[in-house]
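J.: build me a structure from this.
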Amino acid sequence: MQQEAEKPLSPQEIAERFDVSREQRDEFEEVLESLVREGFIHRSSRGLYGVPEKFNLLRGRVDRNPKGFAFLIPDNPEKEDVFINPDNLNGAMNNDKVLVRFLPHSHGKKDEGEVVKILERANEHIVGVLDSYKRYGFVIPDNQRINTDVFVPQDEFKGADDRDKVVVKITRWPERNRNPEGKIVEVLGKQGESGVDLEALIRQLDLPQEFPGKVVQAAENLSSEIPSEEIERRRDLRDLRLFTIDPEEAKDFDDAVSIEKISDNKLRLGVHIADVSYYVEEDSKIDKEAFKRGTSIYLVDRVIPMLPERLSNDLCSLRPREDRLAMSVFMEYNLEPFELEDYEITESIINSNYRLTYDEARQILEDEDQDIRKEYRDIVSDLELMKELREKLMSGRRLRGTIEFEFPEVKVILDDRGRAVDLQKREHGLPEQMIEVFMIAANRAVAREAYWREEPFIYRVHDNPDPQSIEEFNEFIHNFGYHIKGGESGEIHPGALQELLDEVSGTGAENIIETMMLRSMKKAVYSPVNIGHFGLSLDCYCHFTSPIRRYPDLMVHRIIKEIINQGKLEKERRWQLEDDLPEVADHCSVQERRALDAERDSVDLKRIEYMQQYVGDKFTGIINGVTSFGFFVQLENTAEGLVHVEDLTDDYYQYRDDLQALVGERKKKIYRLGDEVEVRVIKANVEERELDFVLADME
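T.: So this is what the prediction gives:
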């Protein structure tokens, strides 16, 4: 239908094309109907069939903005996102899988579309606050991307009271101009009670905290003994000096590193990754649960793991002085001129010598703390070599054009009761960068191997920005006296964006330009179609180095194992993967977005909780978001609050989209992204998720 059909086909024409016998006719019609249900082919009003693209349709997922509008994120990563007006969603909700029909262009803007069919619903359960009346109530969703309240009749309250935090199950999906209906299935507690909001976040993910009993039992039944025949068939690296470097709080160690000096001009880097695929067989109970979860989720007070603890913190964790199965990637580098000369991927057995924290590595490499250097004297020389290699790899990234954003990350410190007592910026110094570039190098080598062999695979892809987005970004930075090479045409190389970041580094415009640049770019996703990785400026890339916490990495391990052991995939296996990988990639991308939303929400909640003690106090911050209703200010401790436009009392202010600024009508005073302002905290409400400021000079 994509390549050969010259027109829409009737069922009879398709059946004739495939020589479908009379006995096979019922089965044939079931297959045809299932393809229509899943949106892979489309049936017209006249009963004719074709691929959606031939009918001016596109298949993908709805990414809804809190303001109401949405974008279709196409299944095919080579297709551009499609804007959807709220009036054209036709009952579709955030993350629903849909078919969209293109609408005529409007003023030369981005493609617009209308949802014509909902293929798969994504929000069967919704978490929110009950707003009750005499005979009915509405559940107001916590997730701001679900822009409609859920109607609940009183006999479906399940004992919930007004302002309770609840979980509601949808019983009737929304339609144009009509709310969804539902019934309450769980009451989490009164809004504002300690711990209720984080429990609500977990329910919002629609993931159980506890693993099913059969999954736990299956993990417990796994033997900790490694069979001798398994050891014999692997590369024995137990005598190779290697170690892990992780955050202090880490419990699952899925990567270790080694380095050898082969000659004055050559180093061999080893990246050794826990071989989770040995223990988690495809389609097993553990595997199905891991696929369902897709990723581990790191909330401020807990981890919701992808794998049971028996695997994540025990059998697969590369704990020091314990034999562990691994997948090892060796990369040989010439130092002058610097280049990757060769690489090898092999199954191995290893025994980690040390477990270092990032802080300990920092004390060795940057502070040259003699006590720590003495404690780890066996590996100090290795760390020094790794530091040298890191500098070479970082230089290579710059030459290649990798984009390096410098947004601060925060670590929330909790007391014994789970309340936020401090906000600390996470370090991303030399040790963190060192491990990061080593992991990227291993991921790149594995992706290359699969790509060159032309085998089915899951890539990590990052599409080029929309030309229109780049043009608009270039127009915006002209206000600050900057421009990017190629920005006028919309065609851009990532190196040009990095040059701009270098140019604005340390200036007052740095924050605003970084923020707007990020907004102009697309999101990285998983895909069986390799389109390269724009942000890393790589022609092919994958995720291989975290199989304990990411399902795509686990699938990559399985595929690359088969490739290196057999030379190529068997025909049946290739067919199976070609069928399965699009769904696996799409599901994992969705689960990743959900996890990131939950992690960000959990940090935001605790930021607001932490700021409650500072209501009435003054702080200096940077404007990092401007809207028609006010501007957002980020403080040094990363807390972010809103200054409402109605609290700007010295003038009437109008929003200027071209400047990303609020401009006073009379005095022409401007508040825009990147400006430094002094504010006073006037509200910190965890229940409403609101942190409000006023300008200190307007009180």
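
J.: make it CA atoms for all contacts and neighbour counts henceforth
T.: Fine.

J.: which element follows the helix or strand in which residue 328 is found toward the C-terminus?
T.: Applying DSSP states H and E as the criterion places residue 328 in strand 323-334. Downstream of strand 323-334, the next assigned helix or strand under DSSP H and E is strand 339-351.

J.: contacts for that next one?
T.: With contact meaning C-alpha atoms under 8 Å, 6 or more residues apart in numbering, strand 339-351 is reached by 231, 234-240, 242, 318, 320-334, 445-446, 561, 564.

J.: now do stretch 681-692
T.: Contact partners of stretch 681-692, identified using C-alpha under 8 Å, 6+ apart, comprise 191-192, 197, 604-605, 608-609, 611-612, 614-619, 640-644, 693-694.

J.: buried sites along that stretch?
T.: Residues 681-684, 686-687, 689-692 are the ones in stretch 681-692 that count as buried (16 or more other C-alpha atoms under 10 Å).

J.: now do the same contact list for residue 525.
T.: 460-462, 585, 589.

J.: pick the one among these closest to residue 143.
T.: residue 589 (18.3 Å; C-alpha to C-alpha).

J.: quick one: distance of the helix or strand hosting the closest one to the chain centre.
T.: Here residue 589 sits within helix 571-611, counting by DSSP H and E. Mean-position distance between helix 571-611 and its chain equals 6 Å (C-alpha atoms, centre = their mean, to the nearest Å).

J.: same check on stretch 528-547?
T.: The answer for stretch 528-547 is 14 Å, by C-alpha atoms, centre = their mean.

J.: list the buried residues of that stretch.
T.: Buried-residue list, stretch 528-547, by 16+ other C-alpha under 10 Å: 528-538, 540-547.

J.: now swap in stretch 258-271 and tell me
T.: Those would be 258-260, 266-271, for stretch 258-271 by 16+ other C-alpha under 10 Å.

J.: among those, which two are most distant?
T.: Using C-alpha to C-alpha, those reach their maximum pairwise distance at 266 and 271, which is 16.5 Å.

J.: number of nearby residues for residue 12?
T.: A total of 11 residues lie near residue 12 under the criterion other C-alpha atoms under 10 Å.

J.: with residue 214 instead?
T.: 11.

J.: please give me the structure for this one as well, since I'd like to look at both together:
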Amino acid sequence: MAKKKEKKAGKRMTKKQLAEIVIHFFQTEPNNVFSLKTIFLALRLTTHPLKMLCVDILSDLTMDGYLTEVDKHKFKLNTQGKELIGIFHRKSNGKNFFVPEEGGDPIFIAERNSAHAMNNDKVRVIFFAKRKQREPEGEVVEILERANDTFVGTLEVTKSYAFLVTENRTLANDIFIPREKLKGGVTGDKALVKVIEWPDRAKNPIGQVIDILGKAGDNTTEMHAILAEFGLPYIYPKAVEAAAEKLSDVISEEEIAKREDFREVTTFTIDPKDAKDFDDALSVRKLKEGLWEVGVHIADVTHYVKEGGIIDKEGEKRATSVYLVDRTIPMLPERLSNFICSLRPNEEKLTYSVIFDITDKGVIKDYRIKHTVIKSDRRFTYEEAQEIIETGKGDYKEEVLILDTIAKALREKRFANGAINFDRYEVKFDIDDTGKPLGVYFKVSKDANKLIEEFMLLANKTVAEKIGKVPKSQKPKVFPYRIHDLPDPDKLDNLAQFIARFGYKLRTSGSKTDVSKSINHLLDDIQGKKEENLIETVSIRAMQKAIYSTHNMGHYGLAFDYYTHFTSPIRRYPDMMVHRLLTRYLDGGRSVSEAKYEDLCDHSSNMEQIAANAERASIKYKQVEFMMDKIGQVYDGVISGVTEWGIYVEINENKCEGMIPIRDLDDDYYEFDEKNYCLRGRRKHGIYSLGDAIKIKTAKANLERKQLDFALVE
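T.: So this is what the prediction gives:
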């Protein structure tokens, strides 16, 4: 019992004050039964009025179902026999909560009842009976699985001890580090620290330094810190690199003899100008007037990476390459990703191919899936291929132009079938040798990008259909699909209500195709309008996320009944799984374990999301760095996000995003209207709404927190 509360109990108290003490007493002893006498003694209730008040409170709590009277005048916390398992979410403001595994509303966990559980830990919780007018509450009784016990921050070292100062929004306390656990770190170093214990009564967790990342502010240090913060690897294990170095890049005549030979067929790659890992190439040759053979050739990574080997295990763990602003952290060692498997020009390469006999109207007459050998004639950048499409001049112009014609026909057909057309631009930075951002440019998807996209989609869809589409009497074999569920109906209704304010309509019921065509119609209607970005953002939020699963439900956004990922095995582990299973099944092999592959799909989906979050954090870091020397400058922007703590604004000219805290909107008391994406003034009824044009100036740029603060310019 806390001393402060014991003292308080002997004095005069309100019913509310005593009720809090009684509740805390039962929460700290959830499994014990207490008589009235024991309760009076424990709470030091020495006066008759206090004892009577306590009896009154016990009666109320029993009526509420919060306590159980197990015998006359004997009380116990009513946990409803309810122990729940789920995920603990820690918040630096102390508003921790627990989400039950079996579903249901979040349950508040006070800090005193958290057992020092960390964010995303799997825990066992006792669920207290719900009290009237109070949110449900519980207590962590066991930590079943630690989600993350490592943190990134900056060291502050004194003579006898040190602290890791974290910017982690889930940890309110800095981490105490004994001198002997510092690993040579000094003040100002960025470090990765593991929490080794958090004693019951200690305010701060105790940790040890795992790795010194470098000096805070140094570009490589900060990029490694972002990776470490998301639990992603920032160095490649030496043993895995050594295994890759031993792989031979020589292709034997015996291997070539087993494969279909495309070395004499015109073949080329089209990729971003800074790419080194060329996963895919296209070949094209005329079969007869109006009919073409188009080969989609994909690096045969699994020929070199054997299942269960050291390289494969590392690839499986990483599950994806990570693309930060200024670097790629590859899934596979560079000898494989940039050299042996990369489809570089004028080099013979082993590939896995889907070869189509296709008309210039995009009608597939026949296809085959084969292991092949190719020799790329040319490496195009997207810009070079785009120039050929626009001018009709350049190397292999006939081949590029016919592929563009077919791709446009495929694309048109896809949208006619209900595929959704979200054409988003990407923000990129021009960066100098030290990693400093010099300028911003926008990467827009043009015809050359769409050409490659259409043939990759076609190959992925064809492979998925080959395995998934079986006669009704047969059960399809286990296979990883890329699935995308229908939009959330509630979010779709919200979207329809929201866009109605701008005079637009949206179908929210009917067939899948009806709804997707209506979304496309909306996206066409808003093109070039001032609300375009806003409505597109809100529309994307109504969509589900695409994930990997062995349970096929089709891909809503692409309007495909069968879809998988086959075309990027250098940078995605699911594509390697697909290559192996495709080979197995085409050779007549039996189906594999569904449970094993569903776990691999889950892991791949999770790693994809983590990689995307790290990529966003690196962009945010560069945005803040880019704006550091622009404090006080005035910009036109648009409100890109509205929350209860403020409004986010995206600057029109460079797409850097910052926040105006709600406390700085001091001309009124503003309330957050979640449904209508706006803040509304209580007295003057002024509104700040998602998509509104707004003038701001940069007020603060905090690199450590990756945070830009803006101020309103009247």
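
J.: TM-score them against each other, please.
T.: For this chain pair, the superposition-based TM-score is 0.80 by TM-score structural alignment, normalised by the length of structure 1; 619 aligned residues with a C-alpha RMSD of 3.7 Å.

J.: now, of the contacts of stretch 681-692 of structure 1, which are buried?
T.: Among the contacts of stretch 681-692 of structure 1, those buried by neighbour count (16+ other C-alpha under 10 Å) are 191, 197, 604-605, 608-609, 611-612, 618-619, 640-644, 693-694.

J.: need the strands for the stretch 251-400 of structure 2, in chain order.
T.: For the stretch 251-400 of structure 2, applying DSSP state E, counting those that start in this stretch gives strands covering 260-261, 267-271, 280-288, 291-299, 322-323, 328-329, 348-359, 364-375, 378-381.

J.: again with the stretch 401-550 of structure 2
T.: Using DSSP E, counting those that start in this stretch, the strands found in the stretch 401-550 of structure 2 span residues 426-431, 437-443, 481-483, 547-549.

J.: my reading is that residue 636 of structure 2 lies in a strand. Confirm?
T.: Yes. Counting by DSSP: H, G, I helix; E, B strand; the rest coil, residue 636 of structure 2 is part of a strand.

J.: quick check, it in contact with residue 695.
T.: Yes. Using C-alpha atoms under 8 Å, residue 636 of structure 2 is in contact with residue 695, at 4.7 Å.

J.: quick one: map residue 546 of structure 1 onto structure 2.
T.: For residue 546 of structure 1, the aligned position in structure 2 is residue 568, judged by TM-score structural alignment.

J.: actually residue 381 of structure 1, sorry about that
T.: Checking TM-score structural alignment: residue 381 of structure 1 goes with residue 398.

J.: count the neighbours of that match for me.
T.: Using other C-alpha under 10 Å, residue 398 of structure 2 has 15 other residues around it.

J.: now it: how far from residue 392 of structure 2?
T.: For residue 398 of structure 2, the distance to residue 392 of structure 2 equals 8 Å [C-alpha to C-alpha, to the nearest Å].

J.: residue 366 of structure 2 pairs with which position in structure 1?
T.: Correspondence of residue 366 of structure 2 to structure 1, assessed by TM-score structural alignment: residue 342.

J.: meant to ask about residue 419 of structure 2, not that
T.: Taking TM-score structural alignment for the superposition, residue 419 of structure 2 sits opposite residue 402 in structure 1.

J.: what does residue 682 of structure 2 give?
T.: Checking TM-score structural alignment: residue 682 of structure 2 goes with residue 665.

J.: burial count for its match?
T.: Neighbours of residue 665 of structure 1 under the rule other C-alpha under 10 Å: 12.

J.: again with the one 10 residues further on
T.: Counted with other C-alpha under 10 Å, the burial measure for residue 675 of structure 1 works out to 16 neighbours.

J.: next one: the one 5 residues further on
T.: Other residues lying near residue 680 of structure 1 total 20 when counted by other C-alpha under 10 Å.

J.: contact partners for it?
T.: 615-619, 693-696.

J.: can you rerun that using 7 Å?
T.: By C-alpha atoms under 7 Å, 6 or more residues apart in numbering, the residues touching residue 680 of structure 1 are 616-619, 693-696.

J.: count the neighbours of the aligned residue in structure 1 for residue 237 of structure 2 for me.
T.: Aligned by TM-score structural alignment, residue 237 of structure 2 pairs with residue 212 of structure 1. A count of nearby residues for residue 212 of structure 1, using other C-alpha under 10 Å, gives 13.

J.: one more: residue 63 of structure 1?
T.: Using other C-alpha under 10 Å, residue 63 of structure 1 has 20 other residues around it.

J.: cool, and residue 158 of structure 2?
T.: 11.

J.: cool, residue 407 of structure 1 as well?
T.: So residue 407 of structure 1, with other C-alpha under 10 Å, has 9 neighbours.

J.: ok, it to residue 677 of structure 1 distance?
T.: Taking C-alpha to C-alpha, one finds residue 407 of structure 1 at 19 Å from residue 677 of structure 1.

J.: next: residue 186 of structure 1.
T.: The gap separating residue 186 of structure 1 from residue 677 of structure 1 is 44 Å, by C-alpha to C-alpha.

J.: on that earlier part again, I only care about the contacts of residue 525 of structure 1 that end up buried; give me the PyMOL line for that.
T.: Entered in PyMOL, the line below selects the buried ones among those, by 16+ other C-alpha under 10 Å:
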select buried, resi 460+461+462+585+589
